[in-house]
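[1] pasting the sequence and the predicted coordinates here, then a few questions.
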Amino acid sequence: MTTTVATPAARRAATSDRAVAENRLGLRLVAPAVIVMLIVTAWPMIQALYLSLFRYRLTTPDDKEFVFLGNYGTILTDGLFWKDTLNTVLIMLVTVAVELVIGFVFAMVMHRVVFARGVMRTSILIPYGIITVVSAFAWQFTFSLNNGWVNSWFAWLPGIADNTNWFGDHWPAMFAIMVSEIWKTTPFMSLLLLAGLSQVSEDMIEAAQVDGATWWQRLWRVILPNMRAAIMVAVLFRALDAFRIFDNIFVMTRGAQNTESSSFLTYRQVIEQFQLGLGSALSVLLFLTVLLLAFLIVKLFRVDLAQARGE
């Protein structure tokens, strides 16, 4: 009897055919949703790009002037734009980093707990189910000088007193905004990490434990490397969402004490000052920045999706 052994080239060809077939199936499945999204979003995007080329204010519609890239030059040479961008980047970096750590702890708890698992998972996910505006109002009340409980509960900490005005200076206000954002969106991060944690083979963890690996060694050498794809998705989604932060700032400070974000600056230009040209240019720059951010995150993690699927 003759035994046929598949060569590495044959195995690669079979894997390649399977990947091509899965890609085609995936394209067919997402095509309807992509078409609907393009129909809904294409026109506003084209309109924003078109308006960004004009000096156009809604209160004087007849005074519309084509300036080509003039609005972009005005924005990129304005110190306020860069200051708001720095605020946005800072909020994104701090909140995503803290959420990644706390979310992973929550994911580990939800994955390992046996008793009352459903109650535990529901309790952790409650903040994410609350409307952002409602949670922002709640945290504004929490940090309030007259009615909030933060000052009375944490007056024993250095820098906090009964009369601490959290919204009276830049850094305390930024801290309050970040806390509200972290509390609201950490459950989302933990949910994504829980999905990745469930894909880690228990046999690999047990084998490492048998070989004498400590808990930290199992975490760094086995669990986290096998969760790289899930971590990338979690960081990507949260970073893009955090970079567009608006609700918390609008409710808690309305941009006072130099707490404006890029999205809030766009809102002020369009809604408050009726500058459709500048506002459209800001929205285009924000869109391009989000695309660049997504590209950098994907490149940073260098995740091989085919390998992550076990191919």
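    Arrived safely.
[2] when you work out contacts or count neighbours from here on, use the C-alpha atoms and nothing else.
    Fine.
[3] all strands in the stretch 51-200 of the chain, in order from the N-terminus.
    For the stretch 51-200 of the chain, the strands defined by DSSP state E, counting those that start in this stretch cover 54-55, 65-66.
[4] so which of the ones you listed comes closest to residue 272?
    strand 54-55 (16.2 Å; Cα to Cα).
[5] putting a second one here so we can go through both:
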Amino acid sequence: MTPFPRRTRPGAALPTRAPVRHRIIIGALLATAAVYFLAPVYWLVVSATKNSADLFGTFGFWFSDHPRPLRYLTDVLTYDHGVYARWFANSLLYAGVGAVCATGLSAAAGYALAKFPFRGRETVFGLVLAGVLIPSTALALPLYFLFSALGLANTYAAVLIPSVVSPFGVYLCRIYAAAAVPDSLLEAARIDGAGEARIFAGLGLRLMGPALVTVFLFQFVHIWNNYFLPLVMLSDSGLYPVQLGLTTWIGYADRQPVLYQYTVGGALLSVLPLMVLMTVLQRYWRTGLTEGSVKA
């Protein structure tokens, strides 16, 4: 008994598979990229299980004879009265609060630029684009002089306030709101008597969800990895974020070799929030990619 042949529409092209050599090349390139990005993480995991002597005296990509990851990570958290835990909490504060505020501000500004015509709108958007092109390191010293004049240097506000401004977030939200929020839907809501604030909170934010997730994650990672701004603004080690704190440990490692081990363990702990955040939020990106699809 032979199966019935699949019916196809007249003139329809039959699905074809890529040649084997093309699939091999693509697979090899993807495998190379995976190794390139995952090898440093693997080295960090392996090195966090070693003491300072094994860190320099054993093969970097394999475990030592007596790995003790829990003990060494506990030593990192308890060293110098738990200063690393303080730095970690500071980073969560800077990145979490800064990313949430930056996302809300970017959403409001991008939505307004996309949906409310007013005089000078394109000029304002041009200034936002100019802000995207200016590197953040170029603004660190002017910000320090400004915050010093205001008496806010060496405070939490000195790092938090600059972190809530994201020109890239405003740009992305403006582009996404123009494409994903239909004007007809807004007009229907206005006819039903909804105010602009309610329309923005009930419709705009929901339709802009994938863009907001992107802005939040980008800003969180940017603030978490930011080194130069806290270096310029802060002099109290109790206010340091993780990145700046680990750098100070490296500076003293020549006199205290155990700090090499603590720095590696602290670096491993510092990447965990980013990995968790990426894993949790990636499903919103997948949802956003398929929102505009239609069945042929």
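    Yep, it's here. Since the structure is predicted, the reported quantities are computational estimates derived from the model, not experimental observations.
[6] TM-score for the pair, please.
    Once superposed, the chains reach a TM-score of 0.73 (TM-score structural alignment, normalised by the length of the second structure), with 258 aligned residues with a Cα RMSD of 3.4 Å.
[7] which of the strands of the stretch 51-200 of the first structure sits most buried?
    Per-stretch averages of neighbours, counted by mean count of other Cα atoms under 10 Å, single out strand 54-55 among the strands of the stretch 51-200 of the first structure, with a mean of 20.
[8] relative to residue 247 of the first structure, which of the strands of the stretch 51-200 of the first structure is closest?
    Of all the strands of the stretch 51-200 of the first structure, strand 54-55 comes closest under Cα to Cα, at 27.8 Å.
[9] after superposition, how close is that closest one to the second structure?
    Once fitted to the second structure, strand 54-55 of the first structure is off its aligned match by 1.8 Å on average (mean Cα distance after the TM-score superposition for the first structure).
[10] hang on, the earlier thing: let's have the strands of the stretch 51-200 of the first structure in a markdown table, adding distance to residue 274 of the first structure.
    Shown next, in a markdown table, are those (distance: least, Cα to Cα, whole Å):
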| stretch | distance to residue 274 of the first structure |
| --- | --- |
| strand 54-55 | 11 |
| strand 65-66 | 15 |
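[11] let me know which of those strands is the nearest to residue 94 of the first structure.
    With respect to residue 94 of the first structure, and counting by Cα to Cα, the nearest of the strands of the stretch 51-200 of the first structure is strand 54-55 at 36.1 Å.
[12] quick check: closest non-adjacent residue to residue 260 of the first structure.
    For residue 260 of the first structure, ignoring the flanking residues on the chain, the nearest one in space by Cα to Cα, 6 or more residues apart in numbering is residue 84 at 5.5 Å.
[13] what's the local residue count around that neighbour?
    20 (other Cα atoms under 10 Å).
[14] give the equivalent position in the second structure for it.
    The alignment partner of residue 84 of the first structure in the second structure, by TM-score structural alignment, is residue 87.
[15] which residues touch residue 49 of the first structure?
    280, 281, 284 (Cα atoms under 8 Å, 6 or more residues apart in numbering).
[16] and it, what pairs with it in the second structure?
    So, by TM-score structural alignment, residue 49 of the first structure is matched to residue 45.
[17] work out for me the element that match sits within.
    Taking DSSP states H and E as the criterion, residue 45 of the second structure maps to helix 20-47.
[18] what sits against residue 21 of the first structure?
    Contacts of residue 21 of the first structure (Cα under 8 Å, 6+ apart): none.
[19] residue 273 of the first structure and residue 58 of the first structure: what is the separation?
    According to Cα to Cα, to the nearest Å, residue 273 of the first structure stands 9 Å off from residue 58 of the first structure.
[20] likewise residue 250 of the first structure?
    From residue 250 of the first structure to residue 58 of the first structure the distance is 23 Å (Cα to Cα).
[21] please apply the same query to residue 228 of the first structure.
    Residue 228 of the first structure is 48 Å from residue 58 of the first structure, by Cα to Cα.
[22] stretch 277-292 of the first structure against the second structure, how far on average?
    Looks like 1.6 Å for stretch 277-292 of the first structure (mean Cα distance after the TM-score superposition for the first structure).
[23] corresponding residues in the second structure for that stretch?
    With TM-score structural alignment as the criterion, stretch 277-292 of the first structure aligns to 261-276.
[24] can you list contacts of that stretch?
    Counting by Cα under 8 Å, 6+ apart, 44-45, 47-48, 50-52, 55, 72-73, 75-76, 84, 88, 221, 242, 246, 249-250 sit against stretch 261-276 of the second structure.
[25] just want the most central residue of the first structure.
    The residue lying closest to the centre of the first structure (Cα atoms, centre = their mean) is residue 238, at 1.7 Å.
[26] these two touch, right, that one and residue 96?
    Yes: using Cα atoms under 8 Å, residue 238 of the first structure is in contact with residue 96, at 6.5 Å.
[27] where do the contact lists of these two overlap?
    Counting by Cα under 8 Å, 6+ apart, nothing touches both residue 238 of the first structure and residue 96.
[28] tell me which element the residue nearest to the centre of the first structure is part of?
    Per DSSP H and E: helix 228-243 holds residue 238 of the first structure.
[29] which bit of the second structure covers that helix?
    Under TM-score structural alignment, the match for helix 228-243 of the first structure is residues 209-224.
[30] compared with the first structure, how much does that stretch deviate?
    Looks like 1.9 Å for stretch 209-224 of the second structure (mean Cα distance after the TM-score superposition for the first structure).
[31] now tell me what touches that stretch from outside.
    So stretch 209-224 of the second structure is contacted by 91-92, 94-96, 98-100, 102-103, 107, 163, 166, 169, 172-173, 176, 205, 241, 243, 274, 277-278, 281, 284-285, 287-288 (Cα under 8 Å, 6+ apart).
[32] now find how far off-centre that stretch is within its chain.
    5 Å (Cα atoms, centre = their mean, to the nearest Å).
[33] helices along the stretch 1-150 of the second structure, start to end?
    For the stretch 1-150 of the second structure, applying DSSP state H, counting those that start in this stretch gives helices covering 20-47, 52-57, 69-78, 83-115, 121-133, 136-150.
[34] pick the most deeply packed of the ones you listed.
    Scoring the helices of the stretch 1-150 of the second structure by mean count of other Cα under 10 Å, the most buried comes out as helix 83-115, with a mean of 21.
[35] quick one: list the elements packing against that helix.
    helix 69-78, helix 156-163, helix 167-180, helix 209-225, helix 242-252 (3 or more Cα pairs under 8 Å, 6 or more residues apart in numbering; DSSP states H and E).
[36] which residues does residue 241 of the second structure contact?
    87, 88, 89, 90, 91, 94, 224, 230.
[37] the second one is in contact with residue 245, isn't it?
    Which is residue 88 of the second structure. No: between residue 88 of the second structure and residue 245 there is no contact under Cα under 8 Å: 9.2 Å.
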